[in-house]
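Participant: sharing a model prediction with you, sequence too.
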Amino acid sequence: MEWFLKVVKNYAGFEGRARRKEYWMFILFYLIFDVILAVIENVLGLNNILTGLYGLALLLPSLAVTARRLHDTGRSGWMQLIGLIPLVGWIIMLVFLCQDSQGDNRFGENPKY
């Protein structure tokens, strides 16, 4: 939970680097809260109102943490645009996001140490 809150507090911080743990813990809690909101919507008979607002509220932090994760692997944050390519782009992004941290690079020191 602390990793999720760390990303939300660094709301629009596109600079620097994010470790795999920071990125994947953010994604995990993002999905958990999204499922909880979807269940609440289903019980109350709402039509994607809560999940839509939640997704919109966390759009910028999601883009920022993904950019920082790509920086950690030595890539530009603009590489996120590859994810717009159906299927192939998603697979490439998954590979990029799962790779280990690069040593010190142009985006800063290795956050692992």
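Facilitator: Good, I have the coordinates. Predicted model, so just to flag it, every value in this text is computed and none were measured.
Participant: going by C-alpha atoms from here, please, whenever you check contacts or count neighbours.
Facilitator: OK.
Participant: where does the residue lying closest to Ser76 once chain neighbours are set aside land in three-state SS?
Facilitator: Among residues not flanking Ser76 along the chain, Leu70 sits closest, at 6.3 Å (Cα to Cα, 6 or more residues apart in numbering). Following DSSP: H, G, I helix; E, B strand; the rest coil, we place Leu70 in the helix state.
Participant: take this one as well and set it beside the first:
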Amino acid sequence: MKYLIQPFQNIFNISGKATLKEFWVFFVFYVFLISPVIGFARGLDLLGDNITLALRIVFLFPFITLGVRRLNETKFNKWPFLIPIVNLVLAAFPPKENI
């Protein structure tokens, strides 16, 4: 549960580090649970366009900052995280040790 709350607590912290587990737990939670629920509710007209957009933004910002913090730990450049699919590949790398 802490891996789902930490991205929201550190939403403005892009200088920290995020573990591999923290990133993937939040990613799976968002992609396989939150997005389908939002899409299903939107399809049934339970949510309006503005609410749907707001919910997606509420989960997008923590995901981006979590990805940037994940790339801090892997010592990669942060800008490629904004490219779809590339961000997932880079986030899957193990942390680099300080020598």
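Facilitator: Perfect, thanks for sending it. Here the structure is a predicted model, which means the values were calculated and not measured.
Participant: still on that earlier bit, mind listing what the residue nearest to Ser76 of structure 1 touches?
Facilitator: Leu70 of structure 1 makes contacts with 17, 76-77, 79, 96-97, as judged by Cα atoms under 8 Å, 6 or more residues apart in numbering.
Participant: of these, buried ones?
Facilitator: The neighbour-count criterion (16 or more other Cα atoms under 10 Å) marks 17, 77, 79, 96-97 among the contacts of Leu70 of structure 1 as buried.
Participant: ok, the residues you listed vs Tyr23 of structure 1, which is closest?
Facilitator: Nearest to Tyr23 of structure 1 among the buried ones among the contacts of Leu70 of structure 1 is Leu97, at 8.3 Å by Cα to Cα.
Participant: so what does the closest one match up with in structure 2?
Facilitator: When structure 2 is aligned by TM-score structural alignment, Leu97 of structure 1 is paired with Ala91.
Participant: OK, contacts around its match?
Facilitator: Ala91 of structure 2 neighbours (Cα under 8 Å, 6+ apart): 20, 23, 67, 70-71, 74.
Participant: I'd like to know how many residues surround the aligned residue in structure 2 for Glu15 of structure 1.
Facilitator: Matched across to structure 2, Glu15 of structure 1 falls on Ser15, judged by TM-score structural alignment. Using other Cα atoms under 10 Å, Ser15 of structure 2 is surrounded by 13 other residues.
Participant: ok, the closest residue to Ser15 of structure 2 other than its chain neighbours to Phe63 of structure 2 distance?
Facilitator: Leaving out its chain neighbours, the residue that sits closest to Ser15 of structure 2 by Cα to Cα, 6+ apart is Arg69, at 6.4 Å. Distance from Arg69 of structure 2 to Phe63 of structure 2, counting by Cα to Cα, to the nearest Å: 10 Å.
Participant: more neighbours: which of these two?
Facilitator: Legend: neighbour count by other Cα under 10 Å for Arg69 of structure 2 and Phe63, higher for Arg69 (24 against 19).
Participant: in structure 1, what residue corresponds to that one?
Facilitator: Match for Arg69 of structure 2 (TM-score structural alignment): Arg68.
Participant: I'd say that match and Phe14 touch.
Facilitator: Yes. At 6.0 Å, Arg68 of structure 1 and Phe14 qualify as touching, with contact defined as Cα atoms under 8 Å.
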